[in-house]
Every structure is written in C-alpha cells, then in structure tokens.
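Asker: Below is the sequence, then the predicted model.
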Amino acid sequence: MGQLFLPKETTELLNGLGSEMDNAYLGWYRYASYDTQNQKKKKIKPFSYYSKRERIFSKADVDLLKTQNQRMSRIAQTMPFLQLYTICQTSRWAIGIGGTSPYGNLQIITLHPLYGLPYLPASALKGLIRRCWIDQYYESSESRANKDPAFVHLFGFVEDRINGDKSKKGALIFFDSYPKAGSEGKLVKDIITPHYPRYYDEFGKKPPTDDQSPIPIEFLCLENFTFTIRIGAHLSLPADTEDKLRDVIKRAFSEYGIGGKTASGYGRGLIISHDK
C-alpha cells in the first residue's frame, strides 16, 4: 500500500496549532501532540490551557453559543406548547464525567463533538425530570407511573416484551441546553482522590489498607454558568402540566442535581426566570 498524505490545508492547520486549540473537545478528547525533542521517550505535549486550573470561554466560543441558542430558540418556537426556564448554577456541575483523555488521569465532561462547548443533553434533562416526576407523584414507583395513561402521555413508554405493551412516544420534547452567551462561567478542574486504589482496582480482593498510595484523578466541571432549559410539546397537554413542570424542575435542580457526584453536592441549580 502506498504512502498516505493528509490534505495540504489539514497539514498546515495541524502544524500551526502549536500549544493552542480553540475547540476544547478536540484539545481534551482527541488531539495530542508529542514532544519530539526526546526521541528515545516521546512525551505527550498538552495544550497550554490544559495545565491551568480553569478555562474561560473565548470570543469564538461566545459567538458559537449565541448561534446555538438562537437555533434552539427558532426550533422550539415552532412548538404549540413551550416552557423556558433559566437555571443558574449554585454548585459545580460534572456532566457526563468518565470520558477518557490522551493526557492520562483526566476525566472529561460532556462537550459538543463539533463545537467543543459544554451543554446539557436533552436525554439527561428528560431522565432527571422524569425520575423526579415519578418520585413526586407516584411514590417512586416506576410501575405505577407506567400504568398511568397521563404519565405515559407526557413521557412515553418503552416496549415491554414480557407483557406485550408497545412503545409509545411522549408528548414532551426536551431540547439540548447550552450556556447563555452572557454567562461568566468557566471550565474548571476538580479532583477525586481514591485512597485505596488496589482495593477498587481489584474489586475488593485486596483490603483497603493504609499502605496504598492515593492517586488523584482530575475531572472537569462547569462553574457559574446560566442555562436556558426549553421544554416543548407537539400534542395537547393537561391543564396542570405547566404548574407540575415548574415544581418538578425546581425540585430536580435544587434537591436531586444533574450529572455526576450529586451526593457530594454537585449539580445543583436555581430557577431565576420562567417564561412561556
């Protein structure tokens, strides 16, 4: 097989990156350059913002946020039913942590694969609100909720092959949520320190003794952002849906939290405005 070449424009772009990259997804997830000074032992050379404790949005990021929020707004406005909730962070959020990085001990949060922007996936929002709704109105019983036509009408139903029940599409439509362009938020590094690494790595075969060396694990968080949550519907809804949604969303962000490490206080937020 002959030698393969990258397109000229791609090669020029990669050579010109140096120690900077605007797209945080590529910088943390995909692209890793090597320090070629030491030929015997090549070391990954991270981007300059990797070594910092935080990353503030650039002007290009802010412009992208404006564009994405405008796009979400245009789509949402086509819905016959639409609710908008502005949520501000009251603690750090760790959305989707667990992704691997070429830089080793770093867990990545959910970043948009094209734009490198942090965002709340629609599936995460629906899962959080659905769980809170079941806890609040059905005493935490999933089976009771799925037997209620009103609940199935809102959130849908996944096929139950045992009982022969077919999947149904819910009326509520959840949208991806991006930070507001005017937010003064930032991506920050936090640390998890498992004190008994051999105990965890070997699934309890080794006891959690004090002679094991803790290995800090860094993970990314969102801090001080403001998000616009958009929830629409393509079908008619019961009259009390708006009030229930507002109560559930308030409880979901203030008590449950979104993302990971919610038991440690992460993922909390506060509704600062609600519009139709």
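Answerer: Okay, I see it.

Asker: CA atoms for contacts and neighbours, from now on please.
Answerer: OK.

Asker: gap between the two ends of stretch 6-23?
Answerer: Using Cα to Cα, to the nearest Å, the gap from the first to the last residue of stretch 6-23 comes to 20 Å.

Asker: what comes into contact with it?
Answerer: Surrounding stretch 6-23, the residues in contact under the criterion Cα atoms under 8 Å, 6 or more residues apart in numbering are G27, P46, F47, S48, Y49, S58, A60, D61, Y115, G116, L117.

Asker: Pasting the second one now:
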Amino acid sequence: MSIVILPQNTLEVWERLQREQTKLHAGLLFYRFIEVDSAKEFKYTDAGLELVCRRADTQSAAALLHRQQNLVSALQKQGFTVDTWSQDLLTRMAAGLGIASITENGIVIDHIHGLPYIPGSILKGISQDYALLYEYKVGTDTQKRRKAKKDSSFVAVFGAQTAEPGENIAKFEDRRGGVIFLDAVLERWNGPSPFEVDIMNPHYQEYYSNEGGTPPADYLNPNPIKFLAVKAGTRFCFGLAARDTNIQSTVFGSSQLINQAKDWLVGALKTLGAGGKTRVGYGISGNAIQKPKK
C-alpha cells in the first residue's frame, strides 16, 4: 500500500490536484509529496519518483527565463558588462546529489518554479577548477592555488578566495573578484519533462559499508538505487556580468574579465562537467550558442 504522509487537509488538496491532472510542482513532488510504501519500511515507490518525470510546466520555464533576462537588463543599467549564451547537455546531469531526500539522493530544483537549474556557485567552482588545471599545470593542488592567488588576472575573476593555513588574510576584501556568475536557467528540453529516472547499482555494498571487512564477491546482492537526473539534450542559458576591477594596481576592463571567465566556464562545461558523477561522464555540455546582442 502506497501512502503519502501528510496532514489531512493537505492530503485532500494533493489528491484533488492529482485527479485534475494539474501540472504539479516537481520540487514539491520530489521533496514533500513523494509516495512511500509502508510495507517496505516507508521506502519511496518507483511510481512516486516517476511521477516527477511526467511533465513540466512550460509557462514556469518561460517565467524563470524571463526573470533571468530582467536581471541581465538591470545589471546592464547599473553599468555591468553582461554576456549570455546557451549550451546543451550532451550527457545527463546530476547536480545536488548531496541534498537530503527520502530517495537518498537529491537534485537542485528552483523553489518557486519547480525546474532544474545550475547554481552560479557551481559554475564559478568548476571554472576555477578548470583554470587551475589548465593554467597552472605544475605542482600539487595547494601549490597551484597559492600561485593562482598571486596572479592578478586569476584574482580579478575569482577573487583571492579563502585564506589557507599560514596565509595572511589582511586586505582579502580588497581582492574581490570582478565577475558575477549567474545561475544557469532552463531554456528548453526534449519530451514532457527535463527530468528522468536514473539508476546506480553498487554490487558490493557490504564491502564498502564495513570498510573492507566483507570481501567483494559474486554472492553479494546488488543494491539498485534510483535517482533523478536532468536529461541529455536539455538546454540551459548561462550568463556572466562584470565591472572594471583594480587588482594589485592593475586595472582589468569588464570585457576582458568577461572573455576570460567565459573561456574558463565554457571549457569547464565541455571537459569537466557540472554537478555530481562527472568522473563517469555526467554534466558535460556542448558548444556555446551565442545570444544575439541587444
């Protein structure tokens, strides 16, 4: 028997919305209303997870994209240089797996519109990883970061970042990055929904859970775990904003910062990927599709 653990009045509204075939909010479905099975220690049901993937509200997607466009216009009026473009996912994306949920794996969903997006913090992080990987090739990760913090062009984009042990944190506020990484919002997708159900299937759970106390062997049972991912082919709209920035007595123009940050971000999206499970090919995007200048 599948049940939804909700207050009675909320349950009545939920059941009515299901009967009316309303386009339900994917975030509420996944994080609040997903069905569980009382006979299986209240584990989520496959039907509950698949319900999230049935359809998405195109009006909400248009509203979210319009809000992003308004933000870009507002930044331009404030004197920022802004660049926007689109990229299509070549592989599935799993951003937000660490978010707590009944399914054991979460996903990043816009709280208002119920659609997937890529937070600017993720985009800034992978851009910095890409820059460190390809611009500072020699040394350990710690040595690369220390060298990068002395590079005014790196600091002009990302800022000096958090102080490492032994570093003097004085004047870190004066070394703030000059580029704003906007959230990447949904532009279009294939089929009724940008979501689909994916699966990971660890075969040696006992071996990993007790730190090797049980040897891996063929007689151990696999443990299939289903989770939500964003479909390959889904298109996101990306954006960067910047102002002229003075770092260590060197002035960096906003256009120069935008071009450098975009090179690093597009490179990261095409090679490193965004979100989780990137080591096995998730979150890889294709070439940038430039937006027409207004």
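Answerer: Yes, it's here. Everything quoted here is computed from the prediction, not taken from an experiment.

Asker: Mind checking the TM-score on these two?
Answerer: Aligned and superposed, the two chains score 0.81 in TM-score terms (TM-score structural alignment, normalised by the length of structure 1); 264 aligned residues with a Cα RMSD of 3.2 Å.

Asker: OK, contacts around the alignment partner in structure 2 of Y196 of structure 1?
Answerer: Using TM-score structural alignment as the criterion, the counterpart of Y196 of structure 1 in structure 2 is Y204. For Y204 of structure 2, the contacting residues are P216, A217, L220, N221, P222, taking Cα under 8 Å, 6+ apart as the criterion.

Asker: from what I can see the last one touches Q205, true?
Answerer: Spelled out, it's P222 of structure 2. Yes. Between P222 of structure 2 and Q205 there is a contact under Cα atoms under 8 Å: 7.3 Å.

Asker: Between these two, point out the one with more neighbours.
Answerer: More neighbours surround Q205 than the other of P222 of structure 2 and Q205, with 17 against 14 (other Cα atoms under 10 Å).

Asker: By residue count, which helix of structure 2 is the longest?
Answerer: Taking residue count as the measure and DSSP state H as the definition, the longest helix of structure 2 comes out as helix 58-77.

Asker: Just to be sure, I229 of structure 1 is in a strand?
Answerer: Yes. Counting by DSSP: H, G, I helix; E, B strand; the rest coil, I229 of structure 1 is located in a strand.

Asker: Please name the nearest non-neighbouring residue to it.
Answerer: Once flanking residues are discounted, I229 of structure 1 sits nearest to Y85: 5.0 Å by Cα to Cα, 6 or more residues apart in numbering.

Asker: what do you get for A242 of structure 2?
Answerer: Using Cα to Cα, 6+ apart and skipping residues adjacent in sequence, the residue nearest A242 of structure 2 is V179, 4.5 Å away.

Asker: any idea what that neighbour aligns with in structure 1?
Answerer: Looking across to structure 1 (by TM-score structural alignment), V179 of structure 2 lines up with L172.

Asker: Ok, A261 of structure 2 next?
Answerer: Residue correspondence to structure 1 (TM-score structural alignment): A261 of structure 2 is matched to L245.

Asker: count of neighbours near that match?
Answerer: The number of residues packed near L245 of structure 1 is 15, by other Cα under 10 Å.

Asker: can you check the one 10 residues further on too?
Answerer: Number of residues near E255 of structure 1 (other Cα under 10 Å) recorded here: 16.

Asker: residue boundaries of the strands in the stretch 101-250 of structure 1?
Answerer: If DSSP state E, counting those that start in this stretch is used as the criterion, the strands of the stretch 101-250 of structure 1 fall at 106-107, 172-174, 186-192, 217-223, 226-233.

Asker: can I get these in JSON lines with mean neighbour count and distance to E255 of structure 1?
Answerer: Conversion of the strands of the stretch 101-250 of structure 1 to JSON lines gives the following (neighbours: other Cα atoms under 10 Å; distance: least, Cα to Cα, whole Å):
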{"stretch": "strand 106-107", "mean neighbour count": "23", "distance to E255 of structure 1": "25"}
{"stretch": "strand 172-174", "mean neighbour count": "19", "distance to E255 of structure 1": "20"}
{"stretch": "strand 186-192", "mean neighbour count": "17", "distance to E255 of structure 1": "22"}
{"stretch": "strand 217-223", "mean neighbour count": "21", "distance to E255 of structure 1": "18"}
{"stretch": "strand 226-233", "mean neighbour count": "22", "distance to E255 of structure 1": "17"}
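
Asker: Nearest approach to W133 of structure 1 belongs to which of these?
Answerer: When the strands of the stretch 101-250 of structure 1 are ranked by proximity to W133 of structure 1, the top entry is strand 172-174, at 13.0 Å, counting by Cα to Cα.

Asker: now what about that closest one, what contacts it?
Answerer: Strand 172-174 of structure 1 has contacts (Cα under 8 Å, 6+ apart) with A122, S123, L125, K126, L154, F155, R230, I231, G232, A233, H234, L235.

Asker: Of those, just say which sits nearest to E202 of structure 1.
Answerer: S123 (32.7 Å).

Asker: which residue lines up with that closest one in structure 2?
Answerer: Applying TM-score structural alignment, one finds that S123 of structure 1 aligns to S121 in structure 2.

Asker: From I118 of structure 2, how far out is the nearest residue to that match once chain neighbours are set aside?
Answerer: Closest residue to S121 of structure 2 in three dimensions, ignoring its sequence neighbours and counting by Cα to Cα, 6+ apart: F181, at 7.3 Å. F181 of structure 2 is 11 Å from I118 of structure 2, where distance means Cα to Cα.

Asker: if you skip the residues just before and after it, what's nearest to K276 of structure 1?
Answerer: The spatial neighbour of K276 of structure 1 that comes closest, neighbours along the chain excluded (Cα to Cα, 6+ apart), is Q83 at 4.8 Å.

Asker: what's the matching range in structure 2 for the helix or strand hosting the one you found?
Answerer: Element membership for Q83 of structure 1 (DSSP states H and E) is strand 81-89. Strand 81-89 of structure 1 corresponds to residues 81-89 in structure 2, going by TM-score structural alignment.

Asker: What are the contacting residues of that stretch?
Answerer: Here stretch 81-89 of structure 2 makes contact (Cα under 8 Å, 6+ apart) with 72, 75-76, 231-243, 254-255, 258, 283-291.

Asker: cutoff 7 Å now
Answerer: By Cα atoms under 7 Å, 6 or more residues apart in numbering, the residues outside stretch 81-89 of structure 2 that reach it are 72, 76, 232-243, 254-255, 283-291.
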